[in-house]
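# okay, structure incoming, though there's no sequence with it:
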């Protein structure tokens, strides 16, 4: 007789047991925690609350490159770990009766929310690395709140399961199960394989095995990948009389020829994008701090940068005071010794250390000093 959706004995593998689940849970929990913390860092750098913006650090130079690279690496590693963990525990998901008490029903509801949030978070995050958005809701905001739902559900689940986890935390406290070591080794190998073949889009010394990553650094105009081309942004044609507007206590306009005659500086800085890829280049141009000094900006002033783009979510960005004052923050006119191409922001773009690529505004039209 059926007592639930499956007959008795439907789950025959000995690996559907607590010790295997605890080991996989440790690995998966570590990946999700790293993914959550680095994702929170990215969110705060992209959209800081007003009290945090003046305190955001512009150093280390590669800070965002490292944290966002870890975010995508840990997120991709969590995908096979989640599959293995769900395979191990899925007989429990179909236990019968589905709810034995109110507390048991609440526990199972929490597990359902946790599993749904983690799967949706990993799925949308992976598709974001491909820049494919087959859904009607905004990705960044949804991804942010799903992360809180997933991490909250995880903490509640750990609190409920703490006694069981404690009993099976150490190998010597549980009996040996045939095939456990081989299964865990296979899962570890799968995680290692997807990590090694995707992390090269961020980690330079792994680029030789960068086989599955959605982006290959070194490809694109001037050897730099481009997320948003001039054609996509609608800025293919730059006005022949283009002049940068610098708005401050002493506002001025300045053309490209005069910008080239100002003191020029170079900095090796990465373009690091939210999709997880990054690549460094040698940028040349005028320090933003020098332009602000000429405009009479007070010390500690933040900056609003406006692009020639007609529309787009990042057409306008803000440079908090630490970035605006950093001597490495440039209004770049060149990259690797060559004039900027249209896709890289000709005639001028912002390049700053420890900053998401979407905020490195291209096709700059206006720099405005903020109070």
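Now that the structure is in, tell me what you want to look at. These numbers come from a predicted model, not from an experiment.

# going forward, measure contacts and count neighbours with C-alpha atoms only.
OK.

# if you skip the residues just before and after it, what's nearest to residue 259?
Spatial nearest neighbour of residue 259, chain neighbours left out: residue 286 (7.2 Å); criterion: CA to CA, 6 or more residues apart in numbering.

# by contact count, what packs against the helix or strand containing that neighbour?
Using DSSP states H and E, residue 286 sits in strand 278-287. Packing partners of strand 278-287 (3 or more CA pairs under 8 Å, 6 or more residues apart in numbering; DSSP states H and E): strand 265-272, strand 330-335.

# export those strands to CSV and tack on distance to residue 213 and mean neighbour count?
Putting these into CSV (distance: least, CA to CA, whole Å; neighbours: other CA atoms under 10 Å) gives the following:
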stretch, distance to residue 213, mean neighbour count
strand 265-272, 15, 21
strand 330-335, 25, 26
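
# to residue 172, which of those lies closest?
strand 265-272 (44.6 Å; CA to CA).

# quick one: the strands in the stretch 51-200 of the chain, in order.
When assigned using DSSP state E, counting those that start in this stretch, the stretch 51-200 of the chain turns out to have no strands.

# what residues does residue 236 make contact with?
Residues counted as contacts of residue 236 (CA atoms under 8 Å, 6 or more residues apart in numbering) are 230, 342.

# report the separation between it and residue 310.
Separation of residue 236 from residue 310 (CA to CA, to the nearest Å): 11 Å.

# off-centre distance for stretch 43-56?
Taking CA atoms, centre = their mean, to the nearest Å, one finds the center of stretch 43-56 at 16 Å from the center of the full chain.

# contacts only, for the residue nearest to residue 259.
By CA under 8 Å, 6+ apart, residue 286 lies in contact with 259, 262, 263, 264, 265, 330, 331, 332, 333.

# columns distance to residue 143 on top of those residues, output as TSV?
Output for these, formatted as TSV (distance: CA to CA, whole Å):
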residue	distance to residue 143
259	40
262	43
263	43
264	40
265	38
330	31
331	32
332	32
333	35
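
# which of these lies at the shortest distance from residue 32?
For these, the nearest to residue 32 is residue 330 (35.4 Å; CA to CA).

# correct me, but the closest one touches residue 287?
Yes. Under the criterion of CA atoms under 8 Å, residue 330 makes contact with residue 287 at 4.5 Å.

# presented hereafter is structure B, for comparison with structure A:
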């Protein structure tokens, strides 16, 4: 029952454990040959050290991703309880989601490099339990890599796959997180044995490797986080969006040309449906009490920007239509098609005094790309739900 010394850098092996058999002679080449992996960093201490940071990044990414999904597509029981405060809540959580996801990419690469020699262990499976363990790791790695890859391309708004991104990304997150928890449970004794231990062999190499990994993750964060964090904006070199560039100083994801709303009919009128329906022209909307609020636009790709919006309170419009207290609304856009052409706004947002049907931004009439003649702006909501080119507001009792 004796074990190897604590500073050996290898997992303790009991004296009576039989050595692993060598692969057949015809396989003893390439990665299967003896001594194929000479780096002393392919060992548990390095894996655990990198895994701590990777696990933290994935935990933040998963929890903030759940927040985003809940706000975009709330279950029926939760729609009436969604928070409108803090007004920057979605900006912070979605910014953290993208930042932690990008930081996880170099961390995952370092972790996989440290463990990849285990792919060439012989025999591939020593028992049924060992085979199931390796299968679980394969599912975990595949789900994690696909999750990070699709998330990265989403920040670029590039979708080269045939499946819907948001739903696939959501379920991949659960699959990867579940696989990670099972993996941690199986490897818990090994992780505990190497959590704080500083193995003597290759100590300087390990420090250099961990420093390089930390620098890579830090660099990725610094040159992309500026799309969310204002004081890092000068370092925003690789992020796909500059939050201060675009019409009227704001970025645009979907233009009026893409939505088919470049030309709005001169006789456009807002339709408000409820117990007492009515219609208003743009001039009549401008004659109603106007309010100015300072709110951010925060998009799922990670960028966000704050602006001053001027318009009519949503609650004033629906009350005029005879809506009872606690009513939600359904907002329809002029755009011909699109997954967010119709948006439902739960009661907490309808009744919040900061929720506007905005007619101006930063003192200027809305540009076509920002939703002229009118758009929704509300606190703590994803940008895709801040509907542009509004033509109808319908009370849902």
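It's in. Just so it is clear, the structure is predicted and the values come from calculations on it, not from any experiment.

# so what number do they get for TM-score?
Once superposed, the chains reach a TM-score of 0.98 (TM-score structural alignment, normalised by the length of the first structure), with 370 aligned residues with a CA RMSD of 0.9 Å.

# thinking again about what came up before, trace the residue nearest to residue 259 of the first structure over to the second structure, please.
For residue 286 of the first structure, the aligned residue in the second structure is residue 312 (criterion: TM-score structural alignment).

# right, and residue 244 of the first structure touches residue 349 too?
No. Residue 244 of the first structure is not in contact with residue 349 according to CA under 8 Å; the separation is 10.9 Å.

# between the two, tell me which one has more neighbours.
residue 349 (23 against 18; other CA atoms under 10 Å).

# the second structure: which residue goes with that one?
Under the alignment (TM-score structural alignment), residue 349 of the first structure maps onto residue 375 of the second structure.

# on that earlier part again, could you dump the helices and strands packed on strand 278-287 of the first structure into a markdown table with distance to residue 154 of the first structure added?
Listed next are these as a markdown table, based on distance: least, CA to CA, whole Å:
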| stretch | distance to residue 154 of the first structure |
| --- | --- |
| strand 265-272 | 29 |
| strand 330-335 | 42 |
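
# show me where the stretch 251-371 of the first structure has strands.
In the stretch 251-371 of the first structure, the strands defined using DSSP E, counting those that start in this stretch lie at 252-255, 265-272, 278-287, 302-307, 316-319, 330-335, 338-339, 349-351, 364-370.

# closest one to residue 226 of the first structure among those strands?
Of those, nearest to residue 226 of the first structure by CA to CA is strand 265-272, at 9.7 Å.

# who does that closest one touch, helix- and strand-wise?
Strand 265-272 of the first structure packs on helix 63-93, strand 278-287, going by 3+ CA pairs under 8 Å, 6+ apart.

# deepest of those, which one?
strand 278-287 (a mean of 22; mean count of other CA atoms under 10 Å).

# that one: average distance to aligned residues in the second structure?
By mean CA distance after the TM-score superposition for the first structure, the fitted strand 278-287 of the first structure averages 0.3 Å away from its aligned residues in the second structure.

# can you give me the angle that strand makes with strand 330-335?
Interaxial angle of strand 278-287 of the first structure relative to strand 330-335 (axes from the mean of the first three to the mean of the last three CA atoms, to 10 degrees): 110 degrees.

# so what corresponds to residue 30 of the first structure in the second structure?
Residue correspondence to the second structure (TM-score structural alignment): residue 30 of the first structure is matched to residue 56.

# separation between that match and residue 62 of the second structure?
Taking CA to CA, one finds residue 56 of the second structure at 10 Å from residue 62 of the second structure.

# so between these two, which is more surrounded?
Set residue 56 of the second structure next to residue 62 and count neighbours by other CA under 10 Å: residue 62 wins out with 20 against 13.

# what sits against the more buried one?
97, 173, 177 are the contacts of residue 62 of the second structure under CA under 8 Å, 6+ apart.

# next: residue 261 of the second structure.
By CA under 8 Å, 6+ apart, residue 261 of the second structure lies in contact with 334, 335, 368, 389.

# what lines up with it in the first structure?
Residue 261 of the second structure maps onto residue 235 in the first structure, with residues paired by TM-score structural alignment.

# just residue 221 of the second structure next, same as before
Aligning on TM-score structural alignment places residue 221 of the second structure opposite residue 195 in the first structure.

# can you find the partner of residue 62 of the first structure in the second structure?
Aligning on TM-score structural alignment places residue 62 of the first structure opposite residue 88 in the second structure.

# so that match touches residue 383, yeah?
No. Contact criterion CA under 8 Å: residue 88 of the second structure and residue 383 do not qualify, at 12.0 Å.

# the two: who's more crowded?
Each of residue 88 of the second structure and residue 383 has its neighbours counted (other CA under 10 Å); residue 383 has more, 22 against 18.

# so who does that one touch?
Taking CA under 8 Å, 6+ apart, we find residue 383 of the second structure in contact with 297, 298, 299, 300.

# shouldn't residue 246 of the first structure be within a helix?
No. Counting by DSSP: H, G, I helix; E, B strand; the rest coil, residue 246 of the first structure is located in no helix; its state is strand.

# grab the nearest non-local neighbour of it.
Nearest residue to residue 246 of the first structure, sequence neighbours excluded (CA to CA, 6+ apart): residue 367, at 4.8 Å.

# so who does the alignment partner in the second structure of that neighbour touch?
Aligning on TM-score structural alignment places residue 367 of the first structure opposite residue 393 in the second structure. The contact partners of residue 393 of the second structure, taken as CA under 8 Å, 6+ apart, are 270, 271, 272, 273, 329, 330, 331, 332.
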